[in-house]
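S.K.: missing the sequence, but the structure's below:
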């Protein structure tokens, strides 16, 4: 069973998933706080390059299976043209302005 993006609890995370799934680069970048960081499988990555490679140039898509921590932790089936589909986990840090200052993802 999946959770529709519109039903996700945290507004910033909801907007992130919606932007990924609609391939809305401008919308996604608007959600990120200045100086935002990210990690993939426990290793910090260069945010802009990761977003380009893993989301936009490879048609990334998230199907959220569950959420916890007030909607800031997700388990999702993630697929893109590079790696196919895999079970992933996501954790988001949202600042006081409602922007994502960090996200971490990796295989679940």
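M.R.: Sure, I can see it. As the structure is a computational prediction, the values presented were derived from the model and not from experiment.
S.K.: C-alpha only now, for contacts and for neighbours.
M.R.: Noted.
S.K.: Mind telling me what element residue 92 is part of?
M.R.: strand 84-94 (DSSP states H and E).
S.K.: Report all helices and strands that that strand contacts.
M.R.: strand 73-80, strand 100-107 (3 or more CA pairs under 8 Å, 6 or more residues apart in numbering; DSSP states H and E).
S.K.: Compute the inter-axis angle for it and strand 100-107.
M.R.: Between strand 84-94 and strand 100-107, the angle comes out at 150 degrees (axes from the mean of the first three to the mean of the last three CA atoms, to 10 degrees).
S.K.: take a look at this one as well, against the first:
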């Protein structure tokens, strides 16, 4: 059962919705101007990563678990590059926007 619509952190909920809608404007609106990210504990250029892993790969993120503070998720993630996988996501917020997120295997 997906928790996508009931996530407790508004920025994280908006991030998941933007990923699933493949909506560039909505995704960038969830992030601080200097946001950063890691994938499998490696730093990536956020714009390049998002283009490859989200905007051109038909993603779907279905949240299965949310931490008590709403800043960590476990989700089924699907895209045209990797297929289906269980993923872990952690978010750091600054002034209500995501300033860093980390993705990796769950």
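M.R.: That came through, no problem. None of these values were measured; they are calculated from a predicted model.
S.K.: Would you mind reporting the TM-score between them?
M.R.: Overlay of the two chains. TM-score (TM-score structural alignment, normalised by the length of the second structure): 0.96; 106 aligned residues with a CA RMSD of 0.8 Å.
S.K.: sorry, back to before: the strand holding residue 92 of the first structure vs the second structure, average offset?
M.R.: Strand 84-94 of the first structure, aligned to the second structure and superposed, deviates on average by 0.3 Å (mean CA distance after the TM-score superposition for the first structure).
S.K.: That strand versus strand 73-80: what angle between them?
M.R.: 140 degrees.
S.K.: what stretch of the second structure does strand 84-94 of the first structure fall on?
M.R.: Strand 84-94 of the first structure corresponds to residues 83-93 of the second structure when matched by TM-score structural alignment.
S.K.: Now find how far off-centre the matching stretch is within its chain.
M.R.: A distance of 6 Å separates the centroid of the chain from that of stretch 83-93 of the second structure, by CA atoms, centre = their mean, to the nearest Å.
S.K.: Stretch 11-26 of the first structure now?
M.R.: How far stretch 11-26 of the first structure lies from its chain's middle: 8 Å, per CA atoms, centre = their mean.
S.K.: Show me what that stretch is in contact with.
M.R.: 5-8, 27-28, 31, 55-56, 59-62, 71-72, 92, 94, 98-100 (CA atoms under 8 Å, 6 or more residues apart in numbering).
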